[in-house]
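**Q** Kindly generate the corresponding structure for this input.
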Amino acid sequence: MAADRYEALHAAFRWQVPADFNIAEACCGRWARDTPKATAVYFDSESGCRAQYSYAQLQRAANRLSNALLNQGVRRGHRVAIVLPQRFETAVAHVAIQQIGAVAMPLSLLFGAEALEYRLQDSGAVLAIAACDALPALREARGRCPALRRVIVVGECPVDCDELPWMEALQAEEARFQRVVTRADDPAILIYTSGTTGNPKGALIPQRALVGNLSGFIASQNWFGFDPFHIERPSDAVFWSPADWAWTGGLMDALLPTLYFGRPIVAYQGRFSAAKAFELMAGYGVTHAFLFPTALKAMMKAEPNPSRHGLKLQALMSAGEAVGDAVFGWCRDALGVPVNEMFGQTEMNYVVGNCQALWPARPGSMGRAYPGHRVAVIDDDGHECAPGQVGEVAVHARDRHGAPDPVFFLGYWNNEAATQAKFTGSPADSWCRTGDLARMDADGTLWYEGRADDVFKSAGYRIGPGEIENCLLKHEAVANAAVVPKPDAERGALVKAYVVLADGHAGDAALVEALQAHVKARLAPYEYPKEIEFIAALPMTTTGKVQRRVLRLQEQQRAAQAA
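**A** Next comes the predicted model:
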């Protein structure tokens, strides 16, 4: 059992954020100069293609892309969409965009045309870097995105006359580039997050947010030497996570922090499977990983004796949903690595969790605030709750020493009202609400109690009902719709839709399939309703708002009765 150094670590911790900070320099530039031959990315794929890239190769490719972006009219502050899977070019794109002071906007390959169109329109993205797989949906959306000037295509596939192949774009440019100077508060990344109602909101992430992520990353990966107050990165560390690099979990919890410490990350382009997970970890000597509970459950069921793979795993982080006692025990006993659970949001990521090397974890808990973050459970009026009282998890804009916490987002893109509503007062000096309910023990340990709103997690994906409901309402057979989570042992929850039919339509199996296909074609595959129930009327408040809570509780009661 680890000694509990939690309080001493927090008391001694101070943020050290330089006035000038650039993610490209921190994650690549300095390593390309100091350790140019060190491996940055191991690439592996379902097709059998494998490659290894150094930090010098990453820097040269990024320099060429930065020059190409400037020649395409991209300037400082412009938004550039990245619609790519885990691969070397994705890392290149992020470094190149940061070098010119533009804003990277990662988008999932799973997005359909409608999901892409909204984000491209709302952000005013001027250029997209996309994989061949994303082209059909991107081409469909592009005609309604007037700001989008050009698409750079990664991969071997036919391109339209106004699309530019990746290799052609890079080969025409010099491998030298002088990056711009950016301030720590300058915008760096725009990530869209699903909300309860309406369209997704774009969270604008500053350069400094990467620094704000580091204390949590270090703690959750047990990257400490004998003296916990001096960070030591393991010289043999190799990182891997199946988390999509288009999401906060894959980008800010895996790719960027790994590169920040000059270590290699494994990029796997393909579908997740338990067998492949063990193969990758064994083959590349993975020492540190981030695995969703859903992935860990699949691995636990598939492999009762993981020791036969000769894994080198030293630390493991999990997030997205509760791990549970069974998985926690399997990680500890079968993998030989107790899992460090973590909690965070796109707006302020990596703020709560565990570090088995420095303080004992309690299975089933969310953990405690990571160093540098001030976390509390608050009531509706913004006051801190007593120990054991259920309230909303909140993170203060300033740490316990009164210094600004660098992890915070700059605000929602073109949505000042939503930004203000996120805080209890001034965004510079107040609590920021997470929308998650929990209770806190006297020692700061948090225990999850559910969502304060209607957002939920399914297989690690954050599902906002608003976008799915809006999509369903565009079908002629739908008069109204409400989306809620249906409890599921494997995924945590399934997406379920309650649908009120329009006049003249029958709720049969054929319509269920049609509605599912309707959503699949426009949004991401993980968002389509796995189950649809037709209902005469939705439960409503007196002011005409859908009471999703009533339907959610109904699903919970049905699940309990079935069990």
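
**Q** CA atoms for contacts and neighbours, from now on please.
**A** Fine.

**Q** And for the residue positioned nearest the centre of the chain, nearest residue in space, chain neighbours not counted?
**A** For the chain, Thr248 is the residue whose C-alpha lies nearest the centre (C-alpha atoms, centre = their mean; 2.4 Å). Nearest residue to Thr248 in three dimensions, chain neighbours excluded: Thr346, at 5.9 Å (C-alpha to C-alpha, 6 or more residues apart in numbering).

**Q** Could you pull up the contacting residues of that neighbour?
**A** Ile191, Thr193, Ala203, Thr248, Phe409 (C-alpha atoms under 8 Å, 6 or more residues apart in numbering).

**Q** Against Ala254, how distant is the fourth one?
**A** Applying C-alpha to C-alpha, to the nearest Å, one obtains 9 Å for the distance of Thr248 from Ala254.

**Q** show me the contacts for His288.
**A** If you count contacts by C-alpha under 8 Å, 6+ apart, His288 has them with Gln221, Ala237, Val238, Phe239, Trp240, Leu313, Gln314, Ala315, Leu316.

**Q** any idea how far Ala56 is from Asp44?
**A** Applying C-alpha to C-alpha, the value for Asp44 to Ala56 is 20 Å.

**Q** which other residues reach the lengthiest helix in the chain?
**A** Using DSSP state H, we find that the single longest helix of the chain is helix 55-71. Here helix 55-71 makes contact (C-alpha under 8 Å, 6+ apart) with 28-29, 31-33, 35-40, 88, 91-93, 95-97, 99-100, 169-177.

**Q** Repeat that for stretch 516-528.
**A** Applying C-alpha under 8 Å, 6+ apart, the external contacts of stretch 516-528 come out as 110-115, 458, 461, 463, 468, 471-472, 475, 495, 529-530.

**Q** Proceed likewise with the subsequent sequence, for comparison:
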Amino acid sequence: MARSAHLDTFAADNLPPRDLWPEFVNLDRLGYPERMNCAVELVDRNVEEGRGDKLALVSPSERWTYGELAGKINRIANVLVDRFGLKPGNRVLLRFPNTPMMTAVYFAILKAGGIVVATMPLLRAKELAVITDKAELSFAICDHRLKEEMELTRSRTSRLETVLYSGSRSPDALEALMEAASPEFAACDTAADDVCLLGFTSGTTGEPKATMHFHRDMLAICDCYSREILRPVESDVFIGSPPLAFTFGLGGLVLFPFRVGATAILLERAGPDDLIKAIPEMRPSVVFTAPTAYRAILAKRGDADLSSLRKCVSAGEALPKATWDDWLAATGIRILDGIGATEMLHIFIAAREEDVRPGATGKPVPGYEAKVIGPDGKEVPDGTPGRLAVRGPTGCRYLADSRQTKYVIDGWNVTGDTYIRDAEGYFWYQARSDDMIVSSGYNIAGPEVEGTLLAHPAVAECGVVGAPDPDRGRIVKAYVVLKPGVTGDATLVKTLQDYVKAELAPYKYPRAIEFVDILPRTETGKLQRFALREIAASESDTRAAPPAAS
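**A** As a prediction, this is how the structure comes out:
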């Protein structure tokens, strides 16, 4: 490893021991130097190569060129260093919707040698406090519209100095501080393997894990998946639904377009209705979203003009073949399915348009290797279901977390997904291997929702699993045993749903609640979630079955 630029050694001190890292393969093919700053490579390089006047970022209210973006990044970096004393290796919490300013702040932190900890706007103070403590954060930059949960977070954890992007002329607001700062900034001389991003992901227990990513990783996903599979060009315009705090959104809406000098459209609200409106108006050519959104767009599009699109990427959950077929019939575009992971930073199995097999996820992205393993860790024959294992130029490094040994086995990243590989090398998704619920592209830990419900005074016991749903793939369903004297009715269902929404990000709330007398348990009292999943699946099958003939 090259000499680190970090004066704050927290990240380096909390990397897993080297013998617990996955094996990084094919890095030499990418040819990265020992020292690099990814902000320079992804933004400044575009200015140096003559794209300073090219549009980099577009929103409904803003249009920034690469030159303008670079200047804002430099001003923010100067504010961070000169006003707030940011030192290389310091972690900075980001609280923003998808906006050009979030992108500028993100790259300013990277350029100054800091480490980004981006959080989804929907997270509540309870969740933010856990992230703050785990990453030992002392500084945050927050959009003023999200300040309420930020203030609650500060009351739950150690002091967290916060600067607001306020949309006002307040002298303490970020934009006022930027005006007084220089538009010139010399990038921190970071090593390619200095940590620059802590990407938090839910564990199956609900305790978040922080995945650690290097400057070189930010480029590797561009030079593997994007260059080899997506194959964008400078004239492309990107749009999509995932938050930039998701690495799926970070790659698809910022890193990939910037790597080729293309343009990114950022929408604060990007549900299917918003995309149906924005695509005809803003004319993007590449879209990133989840299978549920493609289904919803097909159902709602009416006569909306989607003809500007030429590339459509799906990830976050399995893409049903019916959705792929219907989208092709309606648009003539072959959706590019893929599987990625926060631990790997982005997609590692996919297929180019000409190689797509409808229903299959694809083959390993060039630079990556994948196999299917059995309970003993050995590779199983083609056609046999087993756990997916992958390795490549990116891989899992958890921040001070014993779960490193569960994700990385014998140098391979074992993702928690069950797959089958066919004789031609295509990988076919079967199911999650753990208690994670994937709903509309969001990862939701069932035990975390259980823990929140159990804190309600009406709840004696509960079990939370994913139930099949035609629109979302899965929904969160709770089986609840009530305390004596409590009546389960529609009012209590809403009360419990609102209770979860107040404590956790709203997308985690149970969309279905069933009151039961007893939960399935082992002889030792352990909740049998697999049994609840079977019940949820059978109930779904019953609802879907046609009525019997009379």
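
**Q** sorry, back to before: where in the second structure does the helix or strand following the longest helix of the first structure align, residue-wise?
**A** The helix or strand immediately downstream of helix 55-71 of the first structure is strand 79-83, counting by DSSP states H and E. The alignment of strand 79-83 of the first structure onto the second structure (TM-score structural alignment) covers residues 91-95.

**Q** in the superposition, what's the average offset of that stretch relative to the first structure?
**A** In this overlay with the first structure, the average offset of stretch 91-95 of the second structure from its partner residues is 1.1 Å by mean C-alpha distance after the TM-score superposition for the first structure.

**Q** when you align them, which residue in the second structure goes with Ile532 of the first structure?
**A** Per TM-score structural alignment, Ile532 of the first structure is aligned with Ile513.

**Q** which parts of the longest helix of the first structure are buried?
**A** 55-69 (16 or more other C-alpha atoms under 10 Å).

**Q** so which of those would you say is closest to Arg142 of the first structure?
**A** Among the buried residues of helix 55-71 of the first structure, Leu69 lies closest to Arg142 of the first structure (C-alpha to C-alpha), at 18.5 Å.

**Q** Tell me the counterpart of that closest one in the second structure.
**A** Match for Leu69 of the first structure (TM-score structural alignment): Leu80.

**Q** Tell me who's in contact with the corresponding residue of the first structure for Pro457 of the second structure.
**A** The alignment partner of Pro457 of the second structure in the first structure, by TM-score structural alignment, is Glu476. Glu476 of the first structure sits next to Ala502 when contact means C-alpha under 8 Å, 6+ apart.

**Q** Equivalent analysis for Leu280 of the first structure, please.
**A** So Leu280 of the first structure contacts Val286 (C-alpha under 8 Å, 6+ apart).

**Q** A helix includes it, no?
**A** Yes: counting by DSSP: H, G, I helix; E, B strand; the rest coil, Leu280 of the first structure is part of a helix.

**Q** Could you check how far it is from Gly320 of the first structure?
**A** Remark: distance between Leu280 of the first structure and Gly320 of the first structure (C-alpha to C-alpha) = 22 Å.

**Q** and Gln178 of the first structure, how many neighbours?
**A** Neighbours of Gln178 of the first structure under the rule other C-alpha atoms under 10 Å: 10.

**Q** Secondary structure class of it, three-state.
**A** Following three-state DSSP, the label given to Gln178 of the first structure is coil.

**Q** And it? What does it align with in the second structure?
**A** Counting by TM-score structural alignment, Gln178 of the first structure lines up with Ala186 in the second structure.

**Q** Please name the residues that touch its match.
**A** By C-alpha under 8 Å, 6+ apart, no residues touch Ala186 of the second structure.

**Q** hmm, 10 Å instead?
**A** Val40, Asn74, Ala77, Asn78, Lys111, Ala112 (C-alpha atoms under 10 Å, 6 or more residues apart in numbering).

**Q** Now flag whichever of those is closest to Ala330 of the second structure.
**A** Val40 (40.5 Å).

**Q** Settle this for me: the closest one is touching Arg216, isn't it.
**A** No: checked against C-alpha atoms under 10 Å, the pair Val40 of the second structure and Arg216 is beyond contact range at 11.9 Å.

**Q** Spell out the residue ranges of the helices in the stretch 201-350 of the second structure.
**A** 215-221, 247-250, 256-259, 272-282, 291-300, 321-331 (DSSP state H, counting those that start in this stretch).

**Q** With the first structure overlaid, how far apart is the third one on average?
**A** If I follow you right, that is helix 256-259 of the second structure. Mean for helix 256-259 of the second structure is 1.6 Å (mean C-alpha distance after the TM-score superposition for the first structure).

**Q** Which residues does that helix contact?
**A** Applying C-alpha under 10 Å, 6+ apart, the set of residues contacting helix 256-259 of the second structure from outside is 41-43, 45-46, 56-57, 66, 218-219, 221-223, 225-227, 230-238, 250-252, 262-264, 286.

**Q** Generate a ChimeraX selection restricted to the buried entries among those residues.
**A** Only the buried members of these end up in this ChimeraX selection, burial being decided by 16+ other C-alpha under 10 Å:
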select :42,43,45,46,56,57,66,218,219,221,222,223,225,226,227,230,232,236,237,238,250,251,252,262,263,264,286
